[in-house]
Structure formats: structure tokens, C-alpha cells
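Peer 1: Provide a 3D model corresponding to the input given below.
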Amino acid sequence: MPLEKLQQKVSVIGLGYIGLPTAALIARGGAQVVGVDVSAHVVETVNSGRVHIEEVDLDGLVQGVVSRGNLRASLEVEPSDVFIIAVPTPVAEDRAPDISHVLKAARTVAQVLKSGDTVILESTSPVGTTEAMRDLFAQLRPDLKMPEPGVAGDIAIAYCPERVLPGRILVELIDNDRCIGGITPRCARKALGFYRQFVRGACITTSARAAEMVKLVENSFRDVNIAFANELSVIAERMDIDVWEVIRLANRHPRVNILQPGPGVGGHCIAVDPWFIVHGDPENSRLIRTAREVNDGKTDYVVAKASDLIDEFPGEDIACLGLAFKPNIDDFRESPAVKVAGRLAKRYGRRIKLVEPYAHDLPMEFAGTGAELIDLDTALEQCGVFVILVDHDMFKSVPVDERADKAVYDTRGVWPDQPRRPSAGQTAPDQARIAI
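Peer 2: Predicted structure coming up:
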């Protein structure tokens, strides 16, 4: 059901991986949408009808809604009927949640709020953030009555987290169910009415605190399950068992669904959000904390195992395949692949060659190391050692005969049929397992 044209003006604060697709979808429904960002480059890019992030079909959508005048970008917040805040919520060095970007965005929104407006926070946030935003509005705008139990309030304030998969964001923003938490039930109902205009999935209301916890629980659940897979991969490697076969066969059980191991966990959600729960109740979040430690520790383990393999072939160049935090996207946030490859580059310098089809330039972690970005064909020609860190589809397409003479450490199960290449002084029966 499309938005009723021109009856709502919507401001989306933050034009990142969630904000820009959300703004473009709402604009496609006919609303007038202003996307607000602190980056002049982002604003200029969007206003020219282009995109600064990689996402399937987003470029064409943005070009269309900008050309029709339904979406424009700005450095300044403008009066609107609905405000959606989609800014980063990182963790600090002590792993405490940092909601400063949310509060800064709320301060700017407060300047233009009027009676009847709706403010929706979509940023993944620790429990209580939506209430903190309400309290900030109360402090900055004493002329407006804030919603609270038993009080309707002049504005509606709600929390509605995204739950999308990179590469499918435009589809899942529409089709996935949404959990909408209001400061009051009336706030939740008003936000519900907004989302029902462009979301086909079920829209379910609850309290703001419950919705905040739901988002954290979803990502912590996946983190715990990935930790099990990562821990299992270490155990299987030390017992000389193929972990990929073990998982494949175990998952034939009707009630078992083990996820896939890797070099750690990355992204802006799963690698970060569990710490919000740990920070909120450190005494009772022992399993969640342990899972985070297991997944972070897997990165250290991969660096050590990759170094052991590289040291067996001192004359060979090393290809690190992949830098993104998951396959077939250009998102490197919190990527364990970047961490592994960066540490290897600091140790082995110019011998490290990086293959990342979704990168035009190397992340800053590689500055001064001498490592260089090359394509896959060049890597297959020049490199004798391969460390597979991301399971991009491109890497899966390499046939056995093109890689048969390579020494491989495979953290993703991309080349399960890889022949084992002995190092100098080894005979084939004696060689160590190099792909787990």
C-alpha cells in the first residue's frame, strides 16, 4: 500500500546502509523525503542521483526518486511530519555502548519538532535509549508535552529496529516483519500506522524497551550460534576432522542447524550488539560474553594458523581472498577478514596480495605495509599460498586444476576439494592439514 502522496513529509537522519534505502523506499511511495547526513560528500552524491554504498538495485531506485523530486539530501534537519533516526551506535574501547550519535541527531530534530510529529529511532541501541531520547526532547522543548504512561503527549516517540540482510535490503525492508515499540501504546500505534504504508510484513507493537531488547537478542542469538561453529572448527582441526563434513552431516538432524564457521564475526550488528546486553547486566550475561570472546579469539587463531602455513613457504607470495565481513557485499565494518589480513600484512609486508572484488582502495589498516590490491586471476598466477577469508561467489568459481598447486588455508569451506600441497621436505602422506 503506497504512501498517500504529499500528505507526509519524512526526514531520515543518517544516509548509511539503512537510512538511504529506507529514505528511497519511502520516497518511491510518493512522500516527500529529506535525507540528512553530516557528510557533504554523501549529500552531494545523493542529490546527483547516485549512491555511495553498494546495495542491489539501490542505485536505480535513488536515481528515480531524486529525478522525480521525491528525495533530496541535506546537511540540515527540516520541519517534517515523521523523523526516522538511523545513525551509528558503536561500542567504545571499553565495550560500553556509545549512543552519542543518536543523542546528537535527537538534538537537531528537537529544534524543528512541532505538535503532532512522530519520531522513530531505528538505530540498534541499548535498552533505555528511546526513553533517553524522550527525556532529551523534554529538556530541550519544554513547550511540548512528552508522552509517558497515562499522558498522550504532543508528539509520538517509538523504536523500530531494522532486521535486514545486506544484498537484500530493499526486499527485506518491505517484506520482513517489524517490531514497533512505543514510549506509550498510543506512540506505538501511530508509528504502526506509518510503517503499514510501505511494509508488507507483519507490524507488531510492544514497548520501546522490549523492542530495543528484541533487536539485541536477535543478533546475540546468531553470535552465540556462530561461536559454537567457530569453537567446533578449532576442535575439529586439532582432531584432524573435516569440520565442514561434520556440520553438513549433523545438520541432517531435523532439530539441528549449526551455522558456518569463519575467521571471526564482523558487521555493524552481530559483532557489536551483544556487548550492549553484557554492559546492561554483566553479572547475568556470561554465555553472551563468552560467545563474543570465542568469536574474537577465532580471529587470533586464524592469524596464527595462517602464519604457520606461510612460514612453510618462505619464497611464496600470499593471496588473502576477501576483506568484506560477509560474501558478495562491499561492507568492511568490523570485518574479521580485514583484521586477519591487516595483521598478516604488517608481518609479511609486500608478500601479501589482497583480492577483494568489492573494494576500489585498501582500508587504512594496510597503510604502510606494502600490501597491494590485485585481481583473482593475477593472484592465481603469482601467489603460491592462499588464505581464504570470505566466501565470495567469485572465489567459489575457481576450478581445481587452476589451484591444484597452491597451499591453502580455507576458513570458509570455499575449496573443500583442495589438494594438499606439501611444504619443502614433506612427502604427501606426511603433510599437515591446511584447509579446515
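
Peer 1: Please make it C-alpha for all contacts and neighbour counts, starting now.
Peer 2: Will do.

Peer 1: Can you show me the helices along the stretch 51-200 of the chain?
Peer 2: 58-67, 100-110, 129-140, 169-175, 185-195 (DSSP state H, counting those that start in this stretch).

Peer 1: is it possible to export those helices to TSV including mean neighbour count and distance to residue 375?
Peer 2: Rendered in TSV, the data for the helices of the stretch 51-200 of the chain read as follows (neighbours: other Cα atoms under 10 Å; distance: least, Cα to Cα, whole Å):
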stretch	mean neighbour count	distance to residue 375
helix 58-67	19	25
helix 100-110	18	37
helix 129-140	18	44
helix 169-175	19	27
helix 185-195	20	43
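
Peer 1: Residue 411: which of these is closest?
Peer 2: helix 169-175 (26.4 Å; Cα to Cα).

Peer 1: Which stretch among the helices of the stretch 51-200 of the chain approaches residue 265 most closely?
Peer 2: Per Cα to Cα, nearest to residue 265 of those: helix 169-175, 19.8 Å.

Peer 1: what's the distance between the closest one and the middle of its chain?
Peer 2: 15 Å (Cα atoms, centre = their mean, to the nearest Å).

Peer 1: And for stretch 343-359?
Peer 2: 22 Å.

Peer 1: cool, and stretch 263-270?
Peer 2: For stretch 263-270, the distance to the chain centre is 7 Å (Cα atoms, centre = their mean).

Peer 1: Next: stretch 303-311.
Peer 2: Centre to centre, stretch against its chain (Cα atoms, centre = their mean), the figure for stretch 303-311 is 28 Å.

Peer 1: Tell me the buried residues in that stretch?
Peer 2: 303, 306-307, 309-310 (16 or more other Cα atoms under 10 Å).

Peer 1: how about the strands in the stretch 151-300 of the chain?
Peer 2: 156-159, 178-182, 203-207 (DSSP state E, counting those that start in this stretch).

Peer 1: sorry, back to before: for residue 382, which of the helices of the stretch 51-200 of the chain is the nearest?
Peer 2: helix 58-67 (35.3 Å).

Peer 1: where does residue 387 land in three-state SS?
Peer 2: On the three-state scheme (DSSP: H, G, I helix; E, B strand; the rest coil), residue 387 is labelled strand.

Peer 1: ok, now which ones touch it?
Peer 2: Counting by Cα atoms under 8 Å, 6 or more residues apart in numbering, residue 387 touches 306, 318-321, 408-411.

Peer 1: One more: residue 334?
Peer 2: By Cα under 8 Å, 6+ apart, residue 334 lies in contact with 265-268, 271, 325.

Peer 1: again, but for residue 157
Peer 2: 118-120, 130, 134, 147, 182-183, 187-188, 191.

Peer 1: where's it relative to residue 188, distance?
Peer 2: 8 Å (Cα to Cα, to the nearest Å).

Peer 1: Just give me the residues shared between the contact sets of the two.
Peer 2: With Cα under 8 Å, 6+ apart as the test, residue 157 and residue 188 both reach residue 182.

Peer 1: this one as well, want them side by side:
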Amino acid sequence: MLPGHVMRELIENDRVIGGMTARCSQRACELYKSFVRGECIVTNARTAEMCKLTENAFRDVNIAFANELSIICDKLGINVWDLVGLANRHPRVNILQPGPGVGGHCIAVDPWFIVDSAPDEARLIRTAREVNNGKPGWVINKIDEAIAQAKADGKQNEDLTIAVFGLAFKPDIDDLRESPALDIAVELAGRHPGRVLAVEPHISVLPAKLDASKLILVDLPTASAQADIAVLLVDHKPFKDHSLPSHMKIIDTKGIWT
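Peer 2: Below you'll find the predicted structure:
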């Protein structure tokens, strides 16, 4: 279900239903038809479960293409968002937007069930997972490069303030499950001797499990005024409507401040 649209999707989406027996499928279909406006399609249990996993693996593979493309473009000095916009003008091309990785309770998890069930055959699905799982590390490396440049300009590690913008796993929600943005922020706070600020407009306190971290939750104006390095991880709407000081080093994983 899409966060923020659960009721709409619960009612309007089609349903693929597969019971352990034909009778189970029939009864499940009767239940769903009592509130679902979409079509209820009956199949067997194995196919229904594989359908759910396939939907999320498909998304994961397509996101991996975009993320890998962003890494290639960075190496070649090409603006990946400009490139995607141009390539998508082709009537049969629809490249997704790259980001810092893949999160959430479905897309980042479900492909592994396919890989586990057919490890020798699921080569593309496994590779996509590895590409997306590796993207946060690539972002950390870009931050390290920015830190090294600041030190070369005379700054000390302890004096550098880094602000990460966004902790949720996708824009305009408060869901932090399996979020690559959160993982990046926590790792950065654990290794950087200076201050690490986090801006997440959809939460008021950090999760309890982060109590021991050095991550400091602040608002957007505070981070904009105090940070030396800005790391854009989630394209929340408040960030799209905001501009940063020109002197600030920006690492933009979503292409809204690039």
C-alpha cells in the first residue's frame, strides 16, 4: 500500500487472490468484493504470492537501473536528471528517478525471497538488490570527498557541520522503515567528529533506537544556516521550495538542488 493513500488503494486496487484450496479462494474473493471496487482475480496460492514478490522486484530492478545510471553519469560528468528527462522523451522509455538507495517494507525486502527460492536463476534480481544496497555506500563516499575538500580548504573535521535533509524512505511521508536515508545519517553521525544535523519535516522526535546516536534533529532554517555540507536524501516538498546559501557544498541525491 502507498503510504498516505492506504484506504484508496485498499478499495480501488485490483486483487490477485490465491487460496490453499478453491473453496478458500472463493471465500476470500467474496470477502474482498464486499469492499473492493477493483477486480478480484483468482489464481493459486503460489502464483498469487509470486505475483506480489514480482511487483516489488520489478520496481527494484527499474530503480537499480536509474541508480546505476546516476553512478555512471557522475563518473562521466553528466547531469543524470537532465539525461533521464531527455531519454524519457522517447515514447517507449520511462526511466525512474535515482536516489540514495531503496527503502520501505516491501521493495527492499521482497526480491530476496525470489533470489532465495531460485538463486542460480535470479541473477538480474540479485544484481539489482546489490546495486540498490550499495548506493548508500556510494553516497557516503561522496560525503567523504566533500569533507576532504573542506579540509584541503583549511577546515578541521571537528569544525565541519553536516546536515542531511530527509530521513524517510520516500518523499512526503513519515515512514522510516528500511530507509537508506536514515542509514546514511546514522553512519555519518557515528563516524564524523563534528556535528551532524538531520532535517525530517514529518517527524518531531528521532526514533528511540537512535537515542545513543549523535544525530541532532533540527528544522530546515537551522540546518540551512549552520551546515557547511548539505546532503539531500529525500525530495520532500518543503525542500523543493527551499534554497540553500550559495557557499554551501551540496550533495544532491534527488536532483532538486543540482
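
Peer 1: okay, the strands of the stretch 151-300 of structure 1, which one's buried deepest?
Peer 2: Highest mean neighbour count of those: strand 156-159, a mean of 31 (counted as mean count of other Cα atoms under 10 Å).

Peer 1: Onto which residues of structure 2 does it map?
Peer 2: Under TM-score structural alignment, strand 156-159 of structure 1 corresponds to no residues of structure 2.

Peer 1: picking that back up, please identify which of the helices of the stretch 51-200 of structure 1 is closest to residue 242 of structure 1.
Peer 2: helix 169-175 (33.8 Å).

Peer 1: Which strands or helices does the closest one pack on?
Peer 2: Here helix 169-175 of structure 1 touches helix 19-28, going by 3 or more Cα pairs under 8 Å, 6 or more residues apart in numbering; DSSP states H and E.

Peer 1: Give me the distance from the helix it packs on to the chain's centre.
Peer 2: Using Cα atoms, centre = their mean, the offset of helix 19-28 of structure 1 from its chain centre is 18 Å.

Peer 1: in structure 2, what residues pair with that helix?
Peer 2: Taking TM-score structural alignment, helix 19-28 of structure 1 hits no residues over in structure 2.

Peer 1: and that helix, what other elements does it pack with?
Peer 2: strand 9-13, strand 32-36, helix 58-67, strand 71-74, helix 169-175.

Peer 1: can I get those in a markdown table with distance to residue 234 of structure 1?
Peer 2: Formatted as a markdown table, those follow (distance: least, Cα to Cα, whole Å):
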| stretch | distance to residue 234 of structure 1 |
| --- | --- |
| strand 9-13 | 42 |
| strand 32-36 | 45 |
| helix 58-67 | 39 |
| strand 71-74 | 48 |
| helix 169-175 | 33 |
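
Peer 1: Quick check: which of these is nearest to residue 82 of structure 1?
Peer 2: Using Cα to Cα, the helices and strands packed on helix 19-28 of structure 1 put strand 9-13 closest to residue 82 of structure 1, at 4.8 Å.

Peer 1: what angle sits between the closest one and helix 100-110?
Peer 2: 150 degrees (axes from the mean of the first three to the mean of the last three Cα atoms, to 10 degrees).

Peer 1: Could you point out which of the helices of the stretch 51-200 of structure 1 sits nearest residue 230 of structure 1?
Peer 2: Nearest of the helices of the stretch 51-200 of structure 1 (Cα to Cα): helix 169-175, 26.7 Å.

Peer 1: so that closest one matches what in structure 2?
Peer 2: Going by TM-score structural alignment: helix 169-175 of structure 1 matches residues 6-12.

Peer 1: go on, stretch 230-242 of structure 1?
Peer 2: Using TM-score structural alignment, stretch 230-242 of structure 1 pairs with 67-79 in structure 2.

Peer 1: If we go by neighbour counts, what in the matching stretch is buried?
Peer 2: In stretch 67-79 of structure 2, counting by 16+ other Cα under 10 Å, buried: 67-71.

Peer 1: before we move on, what about stretch 116-136 of structure 2?
Peer 2: Buried-residue list, stretch 116-136 of structure 2, by 16+ other Cα under 10 Å: 125-126, 128-129, 131-136.

Peer 1: ok, of the residues you listed, which one's closest to residue 209 of structure 2?
Peer 2: residue 136 (20.0 Å).

Peer 1: Identify the residues contacting the residue mapped onto the closest one from structure 1.
Peer 2: In structure 1, residue 136 of structure 2 lines up with residue 299, judged by TM-score structural alignment. Going by Cα under 8 Å, 6+ apart, residue 299 of structure 1 touches 263-264, 336, 339-340.

Peer 1: before we move on, what about residue 210 of structure 2?
Peer 2: Residue 210 of structure 2 neighbours (Cα under 8 Å, 6+ apart): residue 186.

Peer 1: Around residue 149 of structure 2, how many other residues sit close by?
Peer 2: 13 (other Cα atoms under 10 Å).

Peer 1: Next: residue 314 of structure 1.
Peer 2: When neighbours are counted by other Cα under 10 Å, residue 314 of structure 1 comes out with 14.

Peer 1: what sits against the residue mapped onto residue 103 of structure 2 from structure 1?
Peer 2: Aligning on TM-score structural alignment places residue 103 of structure 2 opposite residue 266 in structure 1. By Cα under 8 Å, 6+ apart, the contact set of residue 266 of structure 1 is 325-326, 333-336.

Peer 1: 6 Å - rerun?
Peer 2: Contacts for residue 266 of structure 1 (Cα atoms under 6 Å, 6 or more residues apart in numbering) come out as 325, 334-336.

Peer 1: next one: residue 107 of structure 1
Peer 2: Contacts of residue 107 of structure 1 by Cα under 6 Å, 6+ apart: none found.

Peer 1: doesn't residue 259 make contact with residue 251 of structure 1?
Peer 2: No: between residue 251 of structure 1 and residue 259 there is no contact, the gap being 9.1 Å when judged by Cα atoms under 6 Å.

Peer 1: neighbour-wise, which of those two wins?
Peer 2: Neighbour count, other Cα under 10 Å: between residue 251 of structure 1 and residue 259, residue 259 has more, with 17 against 14.

Peer 1: Tell me how many other residues surround the equivalent of residue 216 of structure 2 over in structure 1.
Peer 2: When structure 1 is aligned by TM-score structural alignment, the residue opposite residue 216 of structure 2 is residue 372. Residue 372 of structure 1 is flanked by 18 other residues according to other Cα under 10 Å.
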